[in-house]
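Asks: Predicted model and sequence follow; I will ask about them next.
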Amino acid sequence: MKRNVEPVKKILKESGYKYTKQRAKVYEIFLDNKDKHLTTEEVYNLVAKKDPEMGIATIYRTVQLFHKLGVLDQIAFDDNILRYELRVPSEGHRHHHLVCMNCGKVEEVDIDNLNELEAKIEKEKNFKIVDHTLKFMGYCEDCQHKIEEKAN
């Protein structure tokens, strides 16, 4: 499978960094897991399967650099564990998340109707918005059924 690594190479070069083998391996993990929200430890475990010599400190530094440069988005759900996912510039804003407060399931939501609200905030507060995050806390369908069954 051909991967498009040119965008990250360009971002690194423009910021004065090199696209090293270690950075390539971390980036490939995120490309291979586009629909997942990975912790740094999970990235380390996935990289270790391909390159057991790569240390966790290198993974931490690389993930932090990618986040700083806008390659990765950082997300904290209800458990306050930092997770990362690949940022897709063509999507504009990030997608939103539904987080089940019972089982911890996370579902992505691609609906974004906040443009009008953003415009109002920018005008009223003289604040230029470049991005936002939104998570909805509640109960997934399975947990709703379990809660209803317990109540009856």
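Replies: Happy to help now that I have it.

Asks: Every contact and neighbour count from this point should use C-alpha atoms.
Replies: Noted.

Asks: end-to-end on stretch 110-130?
Replies: 18 Å (CA to CA, to the nearest Å).

Asks: contacting residues around it?
Replies: 95, 96 (CA atoms under 8 Å, 6 or more residues apart in numbering).

Asks: Equivalent analysis for stretch 78-95, please.
Replies: So stretch 78-95 is contacted by 30-31, 34-40, 70-76, 99, 101, 104, 108-112, 131-133 (CA under 8 Å, 6+ apart).

Asks: what about versus this one:
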Amino acid sequence: MLSEEDKFKEYLESKNLKFTPERQAILSRVFANPKHFEADELLVDLRLNKLRISKATIYRTLSLLVKSGLLREVIFGERHAHYEQVYGNEHHDHLVCNNCGKIIEFIEYRIEKLQDEVCRKNKFEPESHRLQIQGLCEDCTKKDDNKIKKK
């Protein structure tokens, strides 16, 4: 399997784009931490590491990283996206708490199998999918239950 950098370089080359020092810095910072992140968090991280890269360059590079198959956009809300690494990682889906923002990753092979069956039945060739379930995590549900009991 190619390294993240080699895969990105290969993708950029296929689009006649350059692997600039800014793109290299963004790629390095993105893959230095396996957690979900927002573009603004990446901007702060880059600045804390003395890297002056424009917000526009960050957003353009994130888009290229998604198109190259290295990242995936997840968890839409508040008019922004979160990103996560997908290259070399097993596909998973998300439970998102509407109260505290907690993200729970899960793998459920029965859902994957059902999606495959639906695609086959409809003669549809899937390229990707995103499943996200919004609700309340266990901790926030308990807090809500405690508020009701106190009344």
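Replies: Perfect, I can see it now. Here the structure is a predicted model, which means the values were calculated and not measured.

Asks: Can I get the buried ones among the contacts of stretch 78-95 of structure 1 as something I can paste into PyMOL?
Replies: Buried subset of the contacts of stretch 78-95 of structure 1, written as a PyMOL selection, criterion 16 or more other CA atoms under 10 Å:
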select buried, resi 30+31+37+38+39+40+70+71+72+73+74+75+99+101+104
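
Asks: Narrow the contacts of stretch 78-95 of structure 1 to those in strands?
Replies: Those of the contacts of stretch 78-95 of structure 1 mapping onto strands are 72, 73, 74, 75, 76, 99, 108, 109, per DSSP state E.

Asks: from those residues, which single one is nearest residue 150 of structure 1?
Replies: Checking these against residue 150 of structure 1 by CA to CA gives residue 99 as the nearest, at 21.1 Å.

Asks: surely the closest one meets residue 134?
Replies: No. The criterion here is CA atoms under 8 Å, and residue 99 of structure 1 misses it with residue 134 at 10.6 Å.

Asks: Identify the residues contacting residue 23 of structure 2.
Replies: residue 61.

Asks: Now do the buried residues in the host helix or strand of it.
Replies: In the assignment (DSSP states H and E), residue 23 of structure 2 maps to helix 21-32. Under the neighbour-count criterion of 16+ other CA under 10 Å, helix 21-32 of structure 2 has 22, 23, 26, 27, 30 buried.

Asks: is it true that the third one touches residue 61?
Replies: Spelled out, it's residue 26 of structure 2. Yes. If you go by CA under 8 Å, residue 26 of structure 2 and residue 61 touch, sitting 7.5 Å apart.

Asks: Would you mind listing the residues touching both of the two?
Replies: With CA under 8 Å, 6+ apart, residue 26 of structure 2 and residue 61 have no common neighbours.

Asks: For residue 75 of structure 1, see how far away the spatially most central residue of structure 1 is.
Replies: Computing the C-alpha centroid of structure 1 and ranking residues by CA atoms, centre = their mean puts residue 85 first, at 2.6 Å. Residue 85 of structure 1 sits 8 Å away from residue 75 of structure 1, going by CA to CA.
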